[in-house]
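# just need the structure, nothing else, for what follows:
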Amino acid sequence: MTDGGELGRAAAGLLDGRLRPAALRAALVDLYEFWLRKAATAAGLDTAEPGVSLVAVGGLGRCELVPFSDLDLVLVHNGNPRVGEMADALWYPLWDAKVGLDHSVRTPGEAVQVASEDLRTALGLLDARHLAGDADLTARLASAARDLWRRTARKRLSELADSVHTRWRRSGEIAQSAEPDLKHGRGGLRDFGVLEALAAAQLTDRPNEELLAAKGLLLDVRTELRRELRRERDVLSAPEAEHVAAELGFSDRFALARKLSGTGRVIGYAVDVALRSTVEPPRARFGRRPARTPLAEGVVLHGTEVALARDAVPAKDPALLLRVAAASARTGKSISYGTLRTLADSAPELRTPWPDDARNALVELLGAGEGLVDAVEALDRTGLWARLFPEWGAIRDLPPRSPVHQWTVDRHLVQACVEAAKLTTTVSRPDLLLIGALLHDIGKGRDADHSELGAKISAHVAERLGLSRTDVATVSAMVRHHLLLPHTATRRDIADPATVSRVAKTLDSDVVLLELLHALARADSLATGPGVWTDWKDRLLAELVASCEEAMHGKGFTPPEPLDEAQRDLVGQAARTGLGQVRITAHGKVVTAFLAVPTGGELLAPAAGVLALNSLEVHSAVLHDAGRAGVFTASPRFGSLPDSALLREQFARAVSGALPLIDRLAAKERDYSTSSVPVVAPRVRWFDDETSGSDTVVLELRAADRIGLLFRVAGALRGEARVRWAKVATLGGVAVDSFAVAPRSGRIEPGWRRTVESAVLAAAG
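Okay, here's the model as predicted:
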């Protein structure tokens, strides 16, 4: 069987079977080996004079061939004049079968020379395995490649470490990631290859059973992912994870994600330790002892690692563990493996309440910035973090339920501290901000409201830390209400006195708590994922907090300003001319548009449609004068601001019905649609007590965001409701839109809500 089409059909048949992942990989190896050996015989490798061999490297060389992998092949020769013909006879059928191929034709000397200059080639040849032809030639190549690596590996460790760290920065982590890169991410299959290469150079031990099991899981997940997608892909996203989890016997994708996160930690930590233990500090090469620079009491910088001072006594110093971690986070230097083992074996338990120096060291650790991530990971891998916070076990490696989040819950909390550290000068109690950031989602992973449960858990933790009763209550309230400000600012009318009054009452008029929640909201959003925190959200929260501060200080609520003279003139002009009118101002990339329509005209739908047509994402809409005028604030989804004259002309045509908004927006949505938008079922919620007026209620819609969504929803509302105000927020790919609506009949009658809800859901679906 040397026909490429027959090879492709056979491979497809294996994918359609129900082989388990390991059996499928073995079957693919057997299939390609069989075909390549037949093809090699037909090409003359077995009948020609000795001196040509076909060698597999990569996945085929390791006998770990996953579906849709490239074949990495080397045709080795000793100067045979027919080697070019043989190569063509081997490569062309594979290309015809659309098999990915990474190939080369070299003499052993050429191959070794390339390996001496190119690190990737040097590592690849460690997997060299004979397929066909002159077996002695293959053996000489494999032996020479391994000998070269053993002789030169130590000199190339810095280059290896740089390549690993560059790949980590590009591909992210498997541990604690919502969409892990199984091959290239930190803790992935490429990293396992690094461990095997270091072992082949006799610089480290061979991977143990825990690491081998971690590798096996990554291979199985990668195999099932590619079998499901029928193409090459190594990033596991949520939709595919459901299928993969079922095929591998996990209860759901969240159970698989948690296992994968732990797997990534095992491999990633092993690679980090291996590289740090083998790459020699520059001074050590010249026979000098590494310098020991004091960092804190009992803590020194030993060469390039944080270590214990010679006079440190871990068994008698409960806070030493936290000072070591804080020094590591502050300097960005790793904690030495020996120090971690000593602390794990000797550090005493911190008794309740913690002493002041331990609590201060914790705050220093949490406020250290980016270095906190690696410091916590080092403690967590050795069981030390769980000693400090036993509650961490419930959220460790816990995958997020929302597609907006890019991290597991535990990593999100650490990242929130990183962001909160940048805000400590904005609050009067930075210590409570950092502790609140660490604990704000501690209640997740259980069958309960995570804010309410988290408030109880955080109160126990705060008591253990030795905080005062007042501070314990503040931390608990931060966790209980950590979503209050962002939800209110983005989903409610912050110009409504009822909104501000409700927030102030909820927080018991505590200005300190208000400012802590303001900073925590920013840190929480920034730690969630790209696009969650925006300039507009920042502005909304600032306005809400300012209004609440006024109310809390007893200055009373300042009602929204009435239309100014220019705005009233524009409303009058719309009435006189019978045309829609627009006045636009811009602050940076944020547009504020005041729009007015003639008496009896419709404002919300035409305005939303025209803004969407110009790729403007609406953040808020406040309607005045019985819905004849409104202030819309928006910013470009991409690119620059639209031409204001064009926007005015389009709005006038839309109000008059001359602009076919439905068709134009449908075309625009087709042009700019993206598969990254999460597929979520739209959902509506009603709130009765958050507006002024007994005939008005709040309708909150959550749906997948897309161009023209507000326009379609406004059109759905037009038939049954008057819209008093609207708030629009986009969290990742999900829109959360709130509308204060009243029946056009003037009374909320039975069945009205169901009618409105059905229309809105149909428009958003």
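# use CA for all of it now, contacts and neighbours both
OK.
# how close does Asp118 get to Leu160?
Distance from Asp118 to Leu160, counting by C-alpha to C-alpha, to the nearest Å: 11 Å.
# ignore the last one, Leu54
28 Å.
# so for those two, which residue has more residues nearby?
Leu54 (25 against 19; other C-alpha atoms under 10 Å).
# what kind of secondary structure is that one in?
Three-state call for Leu54 (DSSP: H, G, I helix; E, B strand; the rest coil): strand.
# wait, doesn't it sit right on His130?
Yes: when contacts are counted by C-alpha atoms under 8 Å, Leu54 is listed as touching His130 (6.5 Å).
# and for those two, which residues touch both?
Here Leu54 and His130 share the contacting residues Thr138, scored by C-alpha atoms under 8 Å, 6 or more residues apart in numbering.
# element containing Ile435, please.
helix 430-439 (DSSP states H and E).
# tell me the helix or strand right after that helix.
helix 450-465.
# if we go by neighbour counts, what in that following helix is buried?
450-451, 453-459, 461-465 (16 or more other C-alpha atoms under 10 Å).
# quick one: residues in contact with whichever helix or strand comes after that helix.
Later in the chain than helix 450-465, the nearest helix or strand by DSSP H and E is helix 469-480. By C-alpha under 8 Å, 6+ apart, the surrounding residues in contact with helix 469-480 are 432, 435-436, 439-441, 451-452, 454-456, 458-459, 462-463, 513, 516-517.
# now the angle between helix 469-480 and the helix or strand following helix 469-480, please.
Downstream of helix 469-480, the next assigned helix or strand under DSSP H and E is helix 484-491. With axes from the mean of the first three to the mean of the last three C-alpha atoms, to 10 degrees defining the directions, helix 484-491 sits at 30 degrees from helix 469-480.
# chain center to helix 484-491, what's the gap?
23 Å (C-alpha atoms, centre = their mean, to the nearest Å).
# quick one: list the elements packing against that helix.
Helix 484-491 is packed against helix 497-506, helix 511-526, helix 535-552, strand 721-731, strand 734-743, with contacts defined by 3 or more C-alpha pairs under 8 Å, 6 or more residues apart in numbering; DSSP states H and E.
# dump the ones you listed into TSV; add mean neighbour count and distance to Gly630 as well.
Below are the helices and strands packed on helix 484-491 laid out as TSV (neighbours: other C-alpha atoms under 10 Å; distance: least, C-alpha to C-alpha, whole Å):
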stretch	mean neighbour count	distance to Gly630
helix 497-506	19	19
helix 511-526	23	28
helix 535-552	19	17
strand 721-731	22	9
strand 734-743	22	14
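# one more, for comparison:
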Amino acid sequence: MSGLIDISAPKTAAADKASNKRGLWHRWVVPLVSVMESHEPPLDMAEIEAACAAIDESKSAKRRAAMLALLRDRLAAARTQQKSELTETKDGVIYVGLNAWMIDQLLEILRREAVRATGGKPSEDMAIVAVGGYGRGELAPHSDIDILFLVKNKVTDNLKSRIEYILYMLWDLGLKVGHATRNAADCIDAAKEDQTILTGLLEMRHVAGDANLSQQLSDMFGAYVDKTKPLQFVEEKLAERDLRHQRLGDTRYVVEPNIKDGKGGLRDLHTLLWTVKYAYRATSLIDIVDQGILRASEARRFAAAQRFLWTVRCHLHLYAGRPEERLDFEAQMVIAPLMGFADRGGLRAVERFMKRYYLAARDVGNLTRIFCAAMETDFRKRRKFFQNSFKVSRDIGEFQLQAGRISLSEDVLFRDAPLRILKLFQLAQEHDADIHPQTLHRITRAMPSIDAETRADPAANALFLDILTSSTNPERILRLMNESGVIGRFLPDFGRIVAMMQFDMYHSYTVDEHTIKALGILHRIETGGLTGVAPVASEAMPEIGSRRALFVAVLLHDIAKGRGGDHSILGAEVAQKVCPRLGLTPAETETVAWLVRHHLLMSKIAFRYDLNDPKTIEDFAAIVQSPEQLRLLLILTVADIRAVGPTIWNGWKAALMRDLFSRTDAVLKGADPTVIAQGNADMARALAFEKLVGQTETGQTETSKTETNTGATAAITWSAATFEQHADNFPSTYWTGFDVESHCKHAALCQQFQKLETPLLIDLSPDQGRRATEMTVITVDDPGLFSRIAGAVAAVGVNIASARITTCSDGTVLDVFYLQTIDNQVVDDAALLTRIRDFVTKAAVGKMRIADALSARWQQTPKRIRRFPVPPRVLLSNNISKTHSVIEVNGRDFPGFLHKITRCMVGLGLQIQSSSISTYGERVVDVFYVKDIFGLQILNERRQQHIRNALLAVLQASDENDADEIRGGDAA
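All right, here's what the predicted structure looks like:
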């Protein structure tokens, strides 16, 4: 089986002619051969040999140092040339091939020098064999060099010295080397015990030394492989691949993918090559085509995907200066222009680059299915991974259901009736079955048959709508339809968002993957799977009358992203065209268009604006118009948010959504929002009275145990008089802003505050349900207090999710902050809570240099966050509230964002009543309800513009290029 190590170019004229017919793709998958045919050697062996001959041989230590300097210089020059060529050609194939060739030459030089240095006989039996990726003839800039020192029998002292000389020289040259020393028999024994070694030998290649030894090992290894069962190796490799995918999230559509080990990455292509080499004894991709496993067109896709991934990996290694495989946001921004991507068609360069990446990753998935189909057909023995025809087959029309998989009869063609493609997926969904890999392969080849006529066919649209709205979870089948290209072909508008990256730190998936996940979440809401985390949406689902419209709206809600405008407005226009084609009624079409148009509205209102302000509820209800649309919008919003990423939804957001839903529902059913607000305030006050005073009068003592800045606990007994005195100290908005448990807790804290010698009380209460820690601060009112507290919290490294300021009539304030860790979790670490308390205490009394602390935090902020372009924006409106001016500030998040903004507002003479903070990855949106120093809205247009300009100046000064600005301001 010597062909396993043969990656050389075809030797015969006929073979050369056949290779030329195959085109450039052949060169892309054999990089070492490609560069050997088209380039000069990376190292000038004759020049190096002459330079070596001129080195003094009298003192070995000096000679070694001189050799090291010589080789280091020549390697640096070769690498510079390789990097320059990569920049010019944008072709990673050339780089990995030249790099492997360069190491081949280096090893030959070192082998010769080792012979000279150790005084051994040149004929002494040893070969240097490349294995693994280096054996394939591909070597990324910082990849390990895996080599086997192959000896004939045992390692003599002279051979040991020779090997050590080579290794120490390689290490001193800064190379990472994976090495082993064995004879041929030991190699076979090791391969039997360790599949990693077996896989490495599968790609062995003779580099230097005794070629006969390499051939002997190749023959022995081939004989061993011939005796094994191919499918056992294949199963183990595919199982290994699946575990790797699970470890990295099991999706190829993450926004910061691992280009080597992630799903759809280079390792998946390597796995395919290993399995085909082992199962078919193939020596190259050409063999795979010649054996009929792949068509030439599919081989070109394989080659193109591999070439693209090689190029990305080379750029990533060079950018990171190490063997980095994670393509993070910062690397994406750097590499996109290097690979020739520019802004175009409403997409930024980096988004176009990443879309190309995801399409390559999808091609890798399709090729995996093709390989599996071939092996399924060719190896019929039943194994764990490959189910076969020994189980009874059941006919379903033209299809067969066998061993849990659907297939189309061999004598029936998809292209003759493209409707069969959609029918196949419907049956797979109905029977909870997989689709046979061979059948998926046939779908890929029949994709052009899904044309305009098919898209206009009412039967085809009815089938697609049935799949989408089935009572069986559509997520699995829709993802399979998407990865095979069917959805994008059937719905061209959806095809435009396939593999589209959302370049921010908020979204975790591509647009199409996010959409499919949202549909899966919608199904879970409908079936009661999310009752615990989304109870209101789960209760509303059975009450809706427009179920089909809801599922279609989820499918289309992001359909117009990347078109250079408001995707909600543009998406509604797309819905008006697509829905009738799918068979929806005019009423359903209008519902879908309305939902797509407003799919961001509910979360915007809930997370940014004061839900205790009657006008907020009144305006929202005026847009929603009906309880049915309110229910639909709630469910769509929950599905949308939960599909953004695994940590986005939390109890805090759920509580806000429930609050907005219940208040708006009451208004839509005829209640007056002002009356609701006042009634809620009176009811909340009465409930607090009942809980505190009522229990005391019946002989029950209400005990509120709280952890404060003194660490003490207090048991408070209330009378009607003390409660009324306490309650009159708060405005009516306070009573609607918190629940009764909070009112009781605050009452106890206020009583305790009155007994403190120092007028400052800090209470920290982790709330696991909301995934936030509630921090209550009671102290004497001070215009800069809110800003200083915000700065202290930021300096600790904690985020403020929301804040509410209550100014009492006695001159004190009760400020409540909801704190989260940087990954949106509750702050419950004891040491961190203590640190928060210390920082806030110092800040509240003006004994902390907040600017210095924030400067230190800024230095720790990842560069990738600083590099995200987030245009600053400030909006001021008097239409959202009847009593307050509402200021919305948008910008790139940075340590102390809230501190700097609120400090500016204090300087402008604004009183902040409440604040909500919404963070979307690198972007933050803060909304403030403010009044002027007279307690009125800001109505003067010149003053409004002055406020906007001042706040914009703060945001612009916070650019990373203005490092000193992070330290700007006074010591407080």
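# before we move on, the earlier item: and of the helices and strands packed on helix 484-491 of structure 1, who's closest to Pro318 of structure 1?
Of all these, the one in closest proximity to Pro318 of structure 1, counting by C-alpha to C-alpha, is helix 511-526 (29.5 Å).
# where in structure 2 does the closest one fall?
Per TM-score structural alignment, the counterpart of helix 511-526 of structure 1 in structure 2 is residues 627-642.
# would you list every one of the helices in the stretch 301-450 of structure 1?
320-331, 337-346, 356-366, 371-381, 384-388, 409-420, 430-439, 450-465 (DSSP state H, counting those that start in this stretch).
# ok, which of these comes nearest Ala654 of structure 1?
Nearest of the helices of the stretch 301-450 of structure 1 (C-alpha to C-alpha): helix 409-420, 43.8 Å.
# give the buried residues for that closest one.
The neighbour-count check on helix 409-420 of structure 1 (16+ other C-alpha under 10 Å) flags Val409, Asp410, Arg411, His412, Leu413, Val414, Gln415, Ala416, Cys417, Val418, Glu419, Ala420 as buried.
# mean per-residue distance, it versus structure 2.
Taken over the aligned residues, the distance from helix 409-420 of structure 1 to structure 2 averages 1.9 Å (mean C-alpha distance after the TM-score superposition for structure 1).
# what's the angle from that helix to helix 356-366?
90 degrees.
# between helix 409-420 of structure 1 and helix 511-526, how many degrees?
Going by the same axes, to 10 degrees, helix 409-420 of structure 1 makes 120 degrees with helix 511-526.
# wait, a strand at Asp72 of structure 1?
Yes: when classified by three-state DSSP, Asp72 of structure 1 is found to be part of a strand.
# so what corresponds to it in structure 2?
Checking TM-score structural alignment: Asp72 of structure 1 goes with Asp146.
# please name the nearest non-neighbouring residue to its match.
Gly178 (4.5 Å; C-alpha to C-alpha, 6 or more residues apart in numbering).
# correct me, but the one you found touches Asp144?
Yes: look at Gly178 of structure 2 against Asp144 with C-alpha under 8 Å: they come within range, at 6.5 Å.
# who has more neighbours, those two?
Using other C-alpha under 10 Å as the criterion, Gly178 of structure 2 and Asp144 rank with Asp144 on top: 17 against 13.
# contacting residues around the closest residue to that one other than its chain neighbours?
Excluding the flanking residues, the one nearest Asp144 of structure 2 by C-alpha to C-alpha, 6+ apart is Lys176, at 5.0 Å. Each residue near Lys176 of structure 2 by C-alpha under 8 Å, 6+ apart is listed here: His142, Ser143, Asp144, Ile145, Leu170.
# ok, Lys176 of structure 2 to Val29 of structure 2 distance?
In terms of C-alpha to C-alpha, Lys176 of structure 2 sits 24 Å off from Val29 of structure 2.
# what residues of the helix or strand hosting Arg857 of structure 2 count as buried?
Secondary structure from DSSP H and E places Arg857 of structure 2 in helix 850-860. By neighbour count on 16+ other C-alpha under 10 Å, the buried set for helix 850-860 of structure 2 is Ile850, Ala851, Ala853, Leu854, Ser855, Arg857, Trp858.
# state the distance from the first one to Ser916 of structure 2.
Counting by C-alpha to C-alpha, the gap from Ile850 of structure 2 to Ser916 of structure 2 is 22 Å.
# now Lys83 of structure 2
From Lys83 of structure 2 to Ser916 of structure 2 the distance is 49 Å (C-alpha to C-alpha).
# that older thread, and of the buried residues of helix 450-465 of structure 1, the nearest to Val244 of structure 1?
For the buried residues of helix 450-465 of structure 1, the nearest to Val244 of structure 1 is His450 (28.2 Å; C-alpha to C-alpha).
# aligned counterpart of the closest one in structure 2, please.
When structure 2 is aligned by TM-score structural alignment, His450 of structure 1 is paired with His567.
# check contacts around that match.
Applying C-alpha under 8 Å, 6+ apart, we find His567 of structure 2 in contact with Asp558, Ile559, Ala560, Lys561.
# cool, Pro67 of structure 1 as well?
Leu15, Arg25, Leu28, Thr223, Arg226, Arg227, Arg230, Arg231, Glu232.
# repeat that for 10 Å
Counting by C-alpha atoms under 10 Å, 6 or more residues apart in numbering, Pro67 of structure 1 touches 11-12, 14-15, 21, 24-25, 28, 222-228, 230-233.
# one more: Leu65 of structure 1?
Contacts of Leu65 of structure 1 by C-alpha under 10 Å, 6+ apart are 22, 24-30, 32, 58-59, 71, 219, 223.
# in strands only, show me these.
Taking DSSP state E as the definition of strands, these contribute Leu71.
# ranking the contacts of Leu65 of structure 1 by neighbours, who comes first?
Thr223 leads those on contacts (other C-alpha under 10 Å) with 27 neighbours.
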